[in-house]
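In: Sequence and predicted structure below; questions after.
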Amino acid sequence: MALKAVLFDMDGVIVDTEPLHRKAYFKTFNELEIIVSENLYTSFTGSSTKKVCETLINEFDLSHSHEDIAHIKRTYFKDFFYNDEEFDLIPGVKQLIEHYHENDMKLILASSATMTTINMVFEKFGLEKYFSGKISGADLKESKPHPEVFLLAAKMANEPVENCMVIEDSTNGILAAHRAQIFCSAYRSQHSKNQDYTLANIVVSDYAELELDKITKYF
């Protein structure tokens, strides 16, 4: 047993798109002339755009289709994605990715985001050359906490699960890694709220703690 592959989640691990989604949604609410409370907005966490749009239609008796609303939201999101000056990689993650790459680790992205968003992030920040595979959970039948996405990622890396490590930041992602029986490093960022790290094998708040000389003792 030796570490050969690292399976990265994306949102909250490589980038934090949550503030962009928030800004895009609130612009959309303004355009639809509806007032969405913080409580209602918080209840959308982890839901697909389609589900959010359907909830808005029912809640506010809107005449728009969910496709119309999703289109408005996506347009705003794209604008913020390319033009918001605060949007950047999570501190230290690029160095960690380069470090693994230089040490011949196989890197696979296993994210719940759509492939469109994954490709936008990879293109904007020049990550393509480091990763040997990408999986979008949006294309799978089951989503996290189901282990499918990580089992597929291990298969894509062509490694048994005991030679893999997952980097996650959410309760559902950590549970998915645990169910897949893959060693899980949880990243606790200053944005992480109410996440449960109990099932993670280690918890870090600085990516330097995941450099190979610090973690090989676990493998």
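Out: Noted; the coordinates are in hand. Numbering: from 1, shown residues only.
In: drop to CA atoms for contacts and neighbour counts, all remaining ones
Out: OK.
In: hey, where'd the strands end up in this protein?
Out: Applying DSSP state E to the chain gives strands spanning 5-8, 106-111, 133-136, 164-168, 183-187, 202-204.
In: so which of those strands gets nearest residue 119?
Out: strand 133-136 (9.2 Å; CA to CA).
In: ok, and what's touching the closest one?
Out: Applying CA atoms under 8 Å, 6 or more residues apart in numbering, the contact partners of strand 133-136 are 107-115, 118, 149, 153, 156-157.
In: Can you tell me which of these has the most neighbours?
Out: residue 149 (30 neighbours; other CA atoms under 10 Å).
In: how far away is that one from residue 177?
Out: Counting by CA to CA, to the nearest Å, the gap from residue 149 to residue 177 is 9 Å.
In: possible to save the contacts of strand 133-136 as JSON lines with distance to residue 34?
Out: Listed next are the contacts of strand 133-136 as JSON lines, based on distance: CA to CA, whole Å:
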{"residue": "107", "distance to residue 34": "43"}
{"residue": "108", "distance to residue 34": "40"}
{"residue": "109", "distance to residue 34": "36"}
{"residue": "110", "distance to residue 34": "35"}
{"residue": "111", "distance to residue 34": "31"}
{"residue": "112", "distance to residue 34": "28"}
{"residue": "113", "distance to residue 34": "27"}
{"residue": "114", "distance to residue 34": "27"}
{"residue": "115", "distance to residue 34": "30"}
{"residue": "118", "distance to residue 34": "30"}
{"residue": "149", "distance to residue 34": "36"}
{"residue": "153", "distance to residue 34": "41"}
{"residue": "156", "distance to residue 34": "44"}
{"residue": "157", "distance to residue 34": "46"}
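In: Included below, for side-by-side comparison, is a second structure:
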Amino acid sequence: MIKAVIFDLDGLLINSEPIWKRVEIDVFSRHGMPVTEEDLMQSVGLRIDEVIMYWAQYFNVEVERDEIQAEVLSKMQEAIIKEGLANKMPGVDEVCAYLQDEQIPMAVASSSHLALIQTAVEVLGLKKYIRVIYSAEFESHGKPHPGVFLAAADYLRVDPLQCLVLEDSVNGMIAAKAARMACIVVPAKDEMDRPEWGLADGVIPSLEGLMELVENLEQ
């Protein structure tokens, strides 16, 4: 039986992946890492510090990680405040209202920094629904390590086996399954047919189709 739901943030609650790509391409290119949108698909779901070092190694350049990270996070904070509400994903309000009516507690557990998660939750108008906000920045490893989800479950005081994770990335799905949690993925349209989703407990094109799947999982 599902007793708690843990949401990812980027690409699930908010269509922020295009914003991340825009910011990363801009900032990284000025630090010797000329990534493309296609390149950045390889680092979706990782923490920003991990993304920076991944591409620094790829391009064989020495970088000031903390400086680049601060620049990216500052630009993302501005963008979320300005563009966040317009990029809320379909079905978010309906799902949160449904879970609240069912008295199922909710958390957001993301690879993004805590300040960004908090800003997004506030801008999207979800603060009234979300009991726990947790960031992988406080873990020794980001996704696909399960730590971020296990910590969120601990703060919710719910057994991981009774948690449902909603994700949109392969790394996030792997993290959820490694935490022994049920996982439903909501991929981008051009990723619906990825074979990796076979590991998930369900695949839906939008959060609007979630309620029926949750009811089936509880049976």
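Out: It's in. From a predicted model like this one, the values you see are computed outputs, not experimental measurements.
In: circling back: looking at the contacts of strand 133-136 of the first structure, spot the one nearest residue 19 of the first structure.
Out: Of these, the one sitting nearest to residue 19 of the first structure (CA to CA) turns out to be residue 113, at 15.0 Å.
In: Map the closest one onto the second structure.
Out: The alignment partner of residue 113 of the first structure in the second structure, by TM-score structural alignment, is residue 112.
In: Residue 27 of the first structure now?
Out: Match for residue 27 of the first structure (TM-score structural alignment): residue 26.
In: count of neighbours near its match?
Out: 16.
In: Equivalent analysis for residue 152 of the first structure, please.
Out: By other CA under 10 Å, 15 other residues sit near residue 152 of the first structure.
In: need the contact list for whichever residue in the second structure pairs up with it.
Out: Under the alignment (TM-score structural alignment), residue 152 of the first structure maps onto residue 151 of the second structure. Residues near residue 151 of the second structure by CA under 8 Å, 6+ apart: residue 134.
In: got it, and residue 92 of the second structure?
Out: So residue 92 of the second structure contacts 13, 207, 208 (CA under 8 Å, 6+ apart).
In: of the residues you listed, buried ones?
Out: 13, 207 (16 or more other CA atoms under 10 Å).
In: out of the contacts of residue 92 of the second structure, which ones does the first structure keep as well?
Out: Cross-checking the contacts of residue 92 of the second structure against the first structure gives 13, 207 as conserved contacts, using both residues aligned by TM-score structural alignment, their matches' CA atoms under 8 Å.
In: Narrow the contacts of residue 92 of the second structure to those in helices?
Out: Nothing among the contacts of residue 92 of the second structure maps onto helices, per DSSP state H.
In: closest to residue 69 of the second structure among the contacts of residue 92 of the second structure?
Out: Once CA to CA is applied, the member of these that ends up nearest residue 69 of the second structure is residue 13, at 22.7 Å.
In: Just give the nearest non-adjacent residue to the closest one, would you?
Out: residue 89 (5.3 Å; CA to CA, 6 or more residues apart in numbering).
In: How about residue 104 of the first structure?
Out: residue 4 (7.9 Å).
In: so how far is residue 57 of the first structure from the residue nearest to residue 16 of the first structure when sequence neighbours are not counted?
Out: The spatially closest residue to residue 16 of the first structure, leaving aside those adjacent along the chain, is residue 90, at 6.9 Å (CA to CA, 6+ apart). For residue 90 of the first structure, the distance to residue 57 of the first structure (CA to CA) stands at 34 Å.
In: quick check: longest helix of the first structure.
Out: Counting by DSSP H, the longest helix found in the first structure is helix 66-83.
In: How far away from the center of its chain is that helix?
Out: Computed by CA atoms, centre = their mean, to the nearest Å, the chain-centroid distance of helix 66-83 of the first structure equals 18 Å.
In: so what does that helix touch, helix or strand wise?
Out: helix 18-32, helix 49-60 (3 or more CA pairs under 8 Å, 6 or more residues apart in numbering; DSSP states H and E).
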